[in-house]
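Participant: With the input below, show me the fold.
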Amino acid sequence: MSAQLAKSRAARLRQAMEVAGVDVLIVPGDAWRSDYLRYAIDVTPMEGHMIACIGRDDTKRVFVANATEAARVSLEVPGSEVSWSVDPVENALRYVSVHCAGRSVALVAPQVASTKLASSLGGGGIEDATAWFDRLMVAKTSEEAEAVARATALADAGYAVFRKAARVGRREYEVIAEVEAWFRSQGCAENFVILASGGVEVRGMHPPGERRIAPGDLVTTELTPCVDGYYAQICRTLVIGAPSDMQLTAYAVFQEALQAGIAAVKPGATHGDIAFAQNKVFRQHGLGDYVTSAYTRVRGHGVGLYVDGVHVLEDVTLVLEPDMTLIVHPNTYHPSVGYMVLGDTVRVTQDGCEVLTRTSRELFSEPAHEPAMQE
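Facilitator: As a prediction, the model looks like this:
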């Protein structure tokens, strides 16, 4: 991440703390949910819990679970005071009790924190700062949006690798191993991925498994690489062999729904508007049952410092602003052919949106024969 971007985020955070009247902000994280910590102090936990106590005066106290983590964080977060113990949560709460008495203290993301830390809300005079901190992460600067655009370009290139790797006879994990190797060769060590292969029996996607790809399969994937700390995602479906008329007819509904969802992305619209636009297409085609939670999870979600941001669902009222980034994806089960996916990452503009994904929205096909053995 660029020094300028880190400086910009730190300045925005201090300003938000001032507006909220917060003197000390407690920011938890772990190796899976590191987005709040990365926004606040640009560090990713490697193991165990990490808790940062950030003062509005730019002081930084960081509590970690072992000496190795403490040494690393001391180097990666200049100007911070780092300490470690087997119970970093207790250490952080003791610090707040002793050093922050009489000051306004708030905790962000209790859902990410340990139970002990989350239970400190209210009872110890600690407020919940999640709503306004989430707003900071969603309302991106132009530099943050550009980082998402770079990640989207990598996702496009990664899907081209995926298509070539998805060959008859290969196990799902072998396909993803090739894709992961390629991402790492490009300097991208972090990529969230799920996929599926099969036919009408397939109801969703999963981590890569043992199943071998077979002729006639639908092969779906979500690739979500991370560039400069920011994620972007692509969702596509391919067929092993020539697509059937039924597969093409079904996929046309997904293409129509994606286009409708993207057309709804503009400043002032909500995530609910985007979901409704997509779902309306399925309902018009008699597929309304398949936009419910029984068959699909979300109709898209935010992208940025986390792989799965604010969800695109009909009851979500988040209002879009320029430079917000999200993926629109009408991914769901189709009763005639099985689970299909199609999704593009977009950036909200002043009067609509820019589609960052460049990969064709066609139903791709790859050869149904096994590759010839090489001598």
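Participant: only C-alpha atoms for contact and neighbour calcs from this point on.
Facilitator: Noted.
Participant: Strands along the stretch 51-200 of the chain, start to end?
Facilitator: For the stretch 51-200 of the chain, strands defined by DSSP state E, counting those that start in this stretch occupy the ranges 60-64, 81-84, 105-107, 126-128, 191-198.
Participant: Give the other helices and strands that the second one contacts.
Facilitator: Secondary-structure packing of strand 81-84 (3 or more Cα pairs under 8 Å, 6 or more residues apart in numbering; DSSP states H and E): strand 60-64, helix 67-76.
Participant: Need these in a markdown table (columns: mean neighbour count).
Facilitator: Output for the helices and strands packed on strand 81-84, formatted as a markdown table (neighbours: other Cα atoms under 10 Å):
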| stretch | mean neighbour count |
| --- | --- |
| strand 60-64 | 23 |
| helix 67-76 | 16 |
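Participant: One more, please, to line up against the first structure:
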Amino acid sequence: MLANALRTALPGTEIVSATSLLDGVRMVKSDWELARMRRSAAVCAAGWDAFVEVLEPGLPEYRIVAEVEARIKELGAEDNFMLIASGKDEVRGMTAPTPRVLQAGDMVRTELTPQMDGYWLQICRSAVVGKPSEGQYRSFDLFNEAVEAGMAAVRPGVTAHDVAKAQNDVFRAHGYGEYCTSQYTRVRGHGHGLHLDETPIIEGNETVLPENAVFIIHPNTFTPLAGYHVLGDPVRVTADGCEVLISTERKLFHSEKGVSA
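Facilitator: The predicted structure follows:
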């Protein structure tokens, strides 16, 4: 409707889309924007702390999200996009919270994405209710290696394709390349800013990532090691690599609360 109104009001004038131009402008964050995203990073860390603190057998998924929401709203979060999944190696993705009750041995996965001053930032982590299994530890090691490979590929001028391929090549090297395809999950991260899901970090996307671009590196997907695994950190492209924007340790968290010895 707007385009037609412009064409009517401006006969003979060529109307072109500015979407790609604005996408490029939004990709590079100013110091003012980065200050707000660093506030979001602190809220991400606090939200994850609340997530782990509440885990115990018998707790429904929606109670976990309620605790996280309470913590981050106290800190000034305007909104929060959050997906979650609990269970063992049968889990193949995440959804909104359900009434499912946690059991000992479950791995609980989440993407936690608070909004502060209009800017979004995300943390991806997984935690186990009780002592992690060998498969869960092996899964973490695989995903952590992929995250580190993605970070090692980052520098000004690199493309989204390059960062995604670096992560996927880790899965391929370990014999899990099929789990990087569209049959499972092939997105290896995405941009952050005024929208929670901007430029996709995916093979085939030749978008150049300039200095001060902000995006999350997350090789989230299913493998038979421990089911769907979630792990990732938001980064800023620096002059010679990348800066991790969150302080939360990258490890396989676990809670012994309410778990019998």
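Participant: still on that earlier bit, reformat the helices and strands packed on strand 81-84 of the first structure as CSV; add distance to I126 of the first structure.
Facilitator: Compiled in CSV, these are given as follows (distance: least, Cα to Cα, whole Å):
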stretch, distance to I126 of the first structure
strand 60-64, 17
helix 67-76, 25
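Participant: Nearest residue to the residue nearest the centre of the first structure in space, ignoring adjacent ones along the chain?
Facilitator: Central residue of the first structure (Cα atoms, centre = their mean): V307, 1.2 Å from the mean position. Nearest residue to V307 of the first structure, sequence neighbours excluded (Cα to Cα, 6 or more residues apart in numbering): Y231, at 5.9 Å.
Participant: how about the counterpart of the one you found in the second structure, what does it touch?
Facilitator: With TM-score structural alignment as the criterion, the equivalent of Y231 of the first structure in the second structure is W120. By Cα atoms under 8 Å, 6 or more residues apart in numbering, W120 of the second structure lies in contact with M37, S40, T113, P114, H192, G193, L194, H195, L196.
Participant: quick check, the residue nearest to the centre of the first structure in a helix?
Facilitator: No - going by DSSP: H, G, I helix; E, B strand; the rest coil, the assignment for V307 of the first structure is coil, not a helix.
Participant: I figured it hits F192, correct?
Facilitator: Yes - between V307 of the first structure and F192 there is a contact under Cα atoms under 8 Å: 7.4 Å.
Participant: what's the overlap in contacts for these two?
Facilitator: Common neighbours of V307 of the first structure and F192, using Cα under 8 Å, 6+ apart, are T224.
Participant: What ranges does the second structure have for its helices?
Facilitator: 2-9, 19-27, 31-54, 61-74, 134-153, 160-173 (DSSP state H).
Participant: Identify, out of these, the most deeply packed stretch.
Facilitator: When you average the neighbours per residue for each of those (mean count of other Cα atoms under 10 Å), helix 160-173 leads with a mean of 22.
Participant: which part of the first structure lines up with that one?
Facilitator: With TM-score structural alignment as the criterion, helix 160-173 of the second structure aligns to 271-284.
Participant: so how far does that stretch sit from its counterpart in the second structure?
Facilitator: Comparison of stretch 271-284 of the first structure with the second structure after fitting gives an average deviation of 0.6 Å (mean Cα distance after the TM-score superposition for the first structure).
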